[in-house]
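**Q** Just a sequence and a predicted model for now, questions to come.
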Amino acid sequence: MEKVGSADGTSIAYQRSGAGAPLVLVHGTGGTYSRWAPIVPALEKHFTVYAVDRRGRGESGDATAYTIEREFEDVAALVKAIGEPANLFGHSFGGICSLEAALYAQHVSRLVLYEPPIPVASVQIYPEGIIDRLQALLDAGDREGLLTTFMSEVVRMLPHEIELSKSMPAWPARVAAAHTLPRELRAHEGYCFDPERFKSLSIPTLLLVGGESPHFFKEAIDTLRQTLPDSRVVILPGQQHIAMETAPDLLVREVLAFLLGPAM
C-alpha cells in the first residue's frame, strides 16, 4: 500500500488501482479499505481508485489522542496529494469524513455519500448505554462480539446481513480494526452538523439511501438534500446499509451513472 502524511503527521495508507480520473473511497465505522472489494473491480475500469485505510487500522498510523476532525484532515490530505480534482465516495461514518473533507480540500469534483449518519435533532441513533457495552466487549477481548453487536443494535442490520458480512473476505480485517469502533461512536455523538457551513458547497453530490434502511439514515439524507445546493437522492430499492455486499451491481450502476454522467 502507498501512504500519505496527514496534517498531524499520521501516515494514512491507501490501495491504488485502475486508471482514469481519481476516485477516493472512504469506508465507514468497523471497516477497512477491503470493505470495498466487491465493487472495486467495476470502478477501476473507469477510475484510478484510492481505497483508504482510515487511521488506526491496517497499515495506517494513529495518534495518541483521537478527534473526529483528524479524520476529515486525513481524507483531505490524500485528495490534496493526488494533485488533481478527485471524486469522493464515502460510506456511513466515511461519508461524514468525505463531506467535511470536501470543505478542507477544495479539490473535489463530485461527491457520493452513502448513508452518512448526519445527526438530526430529536432522532436517536444510539440505544441507551450501547457505547459503554461495546467498550466492555472490547475490554473483554471480544472483538467479533463488539462488531456484531454494533451491526445489530446500532446499524439495525438483519441477521442474514450480518452473516453475509461475516462470510466476506474482509471480515478478519474488520475484526482486527474493532478497537477503533467505540472511539468513533463517542466522537460521532459529539459531532455537530451545522447546515450553514455547507450551504455554499456547490459540488455535485449523489445521496444514496437504502429503501429498507433505518429511519435515521433516511432523515440524515433528507437533511443533506435540503442543505447541499447541488444534490440529488437515489433510493436503492430493497437495500439497507451494505449494498456493496448485498447488491454490488446495483450500487455500481448508480455510482457510475452519476460520476460518468453529465453535470446535474
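**A** Yes, it's here. Being a predicted model, the structure only gives us computed values, none of them experimental.
**Q** switch to C-alpha atoms for all contacts and neighbour counts from now on
**A** OK.
**Q** So what touches stretch 45-59?
**A** With Cα atoms under 8 Å, 6 or more residues apart in numbering as the test, stretch 45-59 has contacts from 1, 10-27, 32-34, 36, 40, 43, 60-63, 71, 74, 173, 176-177, 180.
**Q** which one is H107 nearest to, not counting chain neighbours?
**A** Ranked by Cα to Cα, 6 or more residues apart in numbering and with sequence neighbours excluded, the top spatial neighbour of H107 is P85, at 4.8 Å.
**Q** In addition, the following structure is provided for comparison:
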Amino acid sequence: MSTTTDTTHAVLSQDGAKISYLSMGSGPSVLVLPGALSMAADYAAFASALAEHFTVHIIERRGRGLSSPQGDDYSILKEREDVLALQQGVARNNPLLTKIAVYEPGVSIDGSIPMHWMPGYEKKLAEKNYLDAFVEFSLAVGPERARNTSPWLMKLLLPLFLNSHERKLMLGLLPENLREHQEVARLDSSYENYREIPADVLLMYGGKSNVTWVDMSMERLAAVLPRSETKEFPKLDHFGIDKRAPREVAKAVSVYFLK
C-alpha cells in the first residue's frame, strides 16, 4: 500500500528561480501542472488518487506559494524551464515525457479564448478593485450560459461558488492570471506546433463545460497530435479535475498511464 503523505520540496529553474512542489505516493513519477488561478494544493485530491499507483509531484507555478514570482520577463518559456527543472530533479533516470494527460487545456485557436477583457481587467487591478477584475474575467471566458449575467449579480453569486478562503487565494493570483493569458493570446493558433510531440496524449474535457473554445481545442488538438485519445466526462464541467470529481478524472489518467 503506497503512502499519500505529501511533502514540500523545491528545485532551482534555469534562471535561478525557486520552484516549489508537493510530492506524494510511490511508483513511476508523474508531474502535475495546475491551471490558471490555481495552486498546487488545489490538486491534492487528484494527486492523492494518482498516488495509489505513482509518485506524484505537483508543481507550484511561479507567483504562487513558496515559488519565486513570475518576474517581468515571464513567458511560456519560463514555464517550460520550470517543468524541465522539476523533471530533472525528480525523474533523472527517465528524461522523456512518454505520456501526457490534459484536462481542457487553454489553447486558443483563431481567437477562440476571448481576450477583450484584458484592458478593463488591468485597469481594475491598478485601482485595486480585485473582485471587479475577477468578475470581468469570469464573464468573458466562462460558460456561455453565464456570459449574460450582470456584473453586480455575479458579485453577489460568487460566495455561492467560492468560500472566503478560495476567494482570497484566487484574487491574489489575478496579476499572474493576466500574464498567463497574455501568453495564451500571443500563442493563439500556434497549435500546429504540437505535431512535434512524440508522447501519447490523453485529451480530457467535461461534457457540461459549455465553452466554445474547449470544443474547438479538443477537435483541433486531436487532429494534429500524432498519438492521442480523447475522453469526455459527461457529468463534469471545467472544474472536474480539481473540484467536482478529482478521483474520477485521476482514475481515467491512471488507467491511461498504466496501459
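**A** Cool, the structure landed. For clarity, every value in this text was computed on a predicted model and none was experimentally measured.
**Q** Quick check: PyMOL command selecting the buried ones in the contacts of stretch 45-59 of structure 1.
**A** This is the PyMOL syntax for the buried subset of these, where burial follows 16 or more other Cα atoms under 10 Å:
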select buried, resi 10+11+12+13+14+15+16+17+18+22+23+24+25+26+27+32+33+34+36+40+43+60+61+62+71+74+173+176+177+180
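**Q** burial measure for the corresponding residue of structure 1 for N129 of structure 2, as a count.
**A** Here N129 of structure 2 is matched to D142 in structure 1, going by TM-score structural alignment. Neighbours of D142 of structure 1 under the rule other Cα atoms under 10 Å: 15.
**Q** D142 of structure 1 and A178 of structure 1, how far apart?
**A** For D142 of structure 1, the distance to A178 of structure 1 (Cα to Cα, to the nearest Å) stands at 9 Å.
**Q** try V26 of structure 1
**A** Distance, V26 of structure 1 to A178 of structure 1, by Cα to Cα: 17 Å.
**Q** Helix, strand or coil: sort out V11 of structure 2 for me.
**A** What DSSP: H, G, I helix; E, B strand; the rest coil gives for V11 of structure 2 is strand.
**Q** again, but for the one 3 residues further on
**A** The three-state assignment at Q14 of structure 2 reads coil, by three-state DSSP.
**Q** counterpart of it in structure 1?
**A** Matched to structure 1 by TM-score structural alignment, Q14 of structure 2 sits across from A7.
**Q** contacting residues for the closest residue to T10 of structure 1 other than its chain neighbours?
**A** Nearest residue to T10 of structure 1, sequence neighbours excluded (Cα to Cα, 6+ apart): G61, at 5.6 Å. Taking Cα under 8 Å, 6+ apart as the criterion, G61 of structure 1 is in contact with 10-13, 55.
**Q** same thing but at 7 Å, please
**A** Neighbour list for G61 of structure 1: 10-12, 55 [criterion: Cα atoms under 7 Å, 6 or more residues apart in numbering].
**Q** hang on, it in a helix?
**A** No: going by three-state DSSP, the assignment for G61 of structure 1 is coil, not a helix.
**Q** Longest helix of structure 2, counting residues only.
**A** Taking DSSP state H as the criterion, structure 2 has its longest helix at helix 76-90.
**Q** from the chain's centre, how far out does the helix or strand encompassing A173 of structure 1 sit?
**A** Assessed by DSSP states H and E, A173 of structure 1 sits inside helix 171-176. Its chain's average C-alpha position is 16 Å from that of helix 171-176 of structure 1, according to Cα atoms, centre = their mean, to the nearest Å.
**Q** Over to stretch 132-152 of structure 2?
**A** Centroid separation for stretch 132-152 of structure 2 versus its chain: 19 Å, with Cα atoms, centre = their mean.
**Q** Check the burial of the counterpart of G28 of structure 1 in structure 2 by counting its neighbours.
**A** Matched across to structure 2, G28 of structure 1 falls on G35, judged by TM-score structural alignment. G35 of structure 2 has 18 neighbouring residues, counting by other Cα under 10 Å.
**Q** what about G35 of structure 2, distance to R92 of structure 2?
**A** 25 Å.
**Q** Equivalent analysis for L221 of structure 2, please.
**A** Separation of L221 of structure 2 from R92 of structure 2 (Cα to Cα): 29 Å.
**Q** Between these two, point out the one with more neighbours.
**A** Using other Cα under 10 Å as the criterion, L221 of structure 2 and R92 rank with L221 on top: 20 against 11.
**Q** Could I get the full set of strands for the stretch 151-259 of structure 2?
**A** Using DSSP state E, counting those that start in this stretch, the strands of the stretch 151-259 of structure 2 run over residues 200-206, 228-233.
**Q** Let's have these in CSV, adding mean neighbour count.
**A** Shown next, in CSV, are the strands of the stretch 151-259 of structure 2 (neighbours: other Cα atoms under 10 Å):
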stretch, mean neighbour count
strand 200-206, 22
strand 228-233, 16
